[in-house]
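[1] could you work out the structure for the sequence below:
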Amino acid sequence: MSSARSEPHPPEPDAPTDGASDGPADGSADGPRVALKILVAGGFGVGKTTLVGAVSEIRPLRTEEALTDVSVGVDDLDGVAAKTTTTVAMDFGRITLRDGVAIYLFGTPGQERFWFMWNELSLGALGAVVLADTRRLTASFASIDYFERKGTPFVVAVNCFDEADRYEPHEIRTALALDPHVPVLLCDARHATSAKEVLVSLVEHALRLVGGSRVQGAHP
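    Okay, the predicted model is just below:
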């Protein structure tokens, strides 16, 4: 695993927002009591679309397109040669936890040519999950750098692919040069229970950073 982050860098983040929603605030009974926006980020082929699809209670919105010869030399397929599609805009899903806590998931595109969308997708987000693949750990550098500079709470979730080498969280933390307070988790993005545990860990981490109390009922 690489132990230092390198170029290229994602776009400069927009100024932090207070996380307020632009939606209606009338407290209508038929809507969620608490609505949280979470980003699912990471490099190309780390499992963002898979994670969103695993936990979403609605049919997830996907903007995947087939990889073509045009992407040769543009998209880095090292370690994910079997991948045939790529997200060109975003993934979207929703999961409702107990006591009316709804999480809206936005999966960001991983390729460098789509990074310009990150500022728009991150507006109002409570935090982010950065998915990592130990076979291509450097692919997560850009997302980590972006959220660090933006000041967005994030956790790193290592998607444990069957054919990938396994490492302990402290080894991942060292390789990614993460601050001690950033949670590092192991997960399987294919399974809803594992993905939900990652989301709950992010919510709790974000609330700790802002001095808030734990969201009651925020458990799968």
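
[2] hey, let's count contacts and neighbours off CA atoms from now on
    Will do.

[3] mind giving me the packing neighbours of the helix or strand residue 104 falls within?
    Under the criterion of DSSP states H and E, residue 104 resides in strand 101-107. For strand 101-107, the helices and strands in contact under the criterion 3 or more CA pairs under 8 Å, 6 or more residues apart in numbering; DSSP states H and E are strand 34-42, helix 48-55, strand 91-96.

[4] another sequence for comparison is provided below:
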Amino acid sequence: MTPTEPAARGAAAPTAVRPPLPVKMVIAGGFGVGKTTTVGSISEIRPLTTEAAITEVAAGVDDLSHTPHKTTTTVAMDFGCITIDSTLKLYLFGTPGQDRFGFMWDDLVEGALGGLVIVDTRRLDDCYAAVDYFEHKGIPFAVAVNAFDGRVEHALDEVRWALDIAEQVPVFTYDARERGSVRDALLVVLELALARAQG
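    You can find the predicted model right below:
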């Protein structure tokens, strides 16, 4: 067939490849629990971070006793993305951990399909606000206990009890530094959110 001849009758027309469906997911938790590390471990692009140096004034406000080597903190958000497969792409938004930046949460969470609340078992009190926020907003979420130095201070059932987490909310350990571990944590949230949407 020459370029000027019509296409053969019944020939299949080329189909357009659909881009992956974008899905927003929020990474939340207290100060220094591993939110920035989580986004950085999994993102397929260089993460956008809004890190600022911890000044003497901030050090007097934020508890650095368990993170003595931490020199920066997120003051707006972290952003990254990961393509799950040809049909789905996660856009990750990490929240700032300090209460004084809480006014940004509503904007960051708007449109999110689900959330991952990161917990440091050495500082459970820092995680109440994130758990309460997602419960109040009715957004499906899972709780990921970050294993600092490869261990956690409390068993998972103790964490669930201490944070008063409902039975239907998954609680598990993970390592914010390990890409595979972060992937598995995000998939838990994704499956939870999709089940809620379909139900």
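
[5] TM-score of the superposition?
    Comparing the two superposed chains by TM-score structural alignment, normalised by the length of the second structure, the resulting TM-score equals 0.88, with 184 aligned residues with a CA RMSD of 1.5 Å.

[6] coming back round to it: between the helices and strands packed on strand 101-107 of the first structure, which gets nearest to residue 188 of the first structure?
    Put simply, out of these the one that sits nearest residue 188 of the first structure is helix 48-55, at 8.3 Å, with distance taken as CA to CA.

[7] ok, average deviation of that closest one from the second structure?
    When the second structure is overlaid, helix 48-55 of the first structure sits 0.3 Å from its aligned residues on average, using mean CA distance after the TM-score superposition for the first structure.

[8] and the aligned partner of residue 165 of the second structure in the first structure, how far from residue 101 of the first structure?
    Residue 165 of the second structure maps onto residue 178 in the first structure, with residues paired by TM-score structural alignment. Counting by CA to CA, to the nearest Å, the separation of residue 178 of the first structure from residue 101 of the first structure is 29 Å.

[9] how about residue 207 of the first structure?
    If you measure residue 207 of the first structure against residue 101 of the first structure using CA to CA, the figure is 14 Å.

[10] ok, those two, which is more surrounded?
    More neighbours sit around residue 101 than around the other of residue 207 of the first structure and residue 101, counting by other CA atoms under 10 Å; the figures are 19 against 16.

[11] map residue 198 of the second structure onto the first structure.
    Following TM-score structural alignment, the counterpart assigned to residue 198 of the second structure within the first structure is residue 211.

[12] do residue 180 of the second structure as well
    Under the alignment (TM-score structural alignment), residue 180 of the second structure pairs with residue 193 in the first structure.

[13] wasn't its match part of a helix?
    Yes. With DSSP: H, G, I helix; E, B strand; the rest coil as the criterion, residue 193 of the first structure is assigned to a helix.

[14] run a quick neighbour tally on it.
    14.

[15] just residue 29 of the second structure next, same as before
    Burial measure for residue 29 of the second structure: 27 neighbouring residues, criterion other CA under 10 Å.

[16] same thing with residue 145 of the first structure?
    Burial of residue 145 of the first structure is recorded as 17 neighbouring residues (other CA under 10 Å).

[17] that one maps to what in the second structure?
    Using TM-score structural alignment, residue 145 of the first structure pairs with residue 132 in the second structure.
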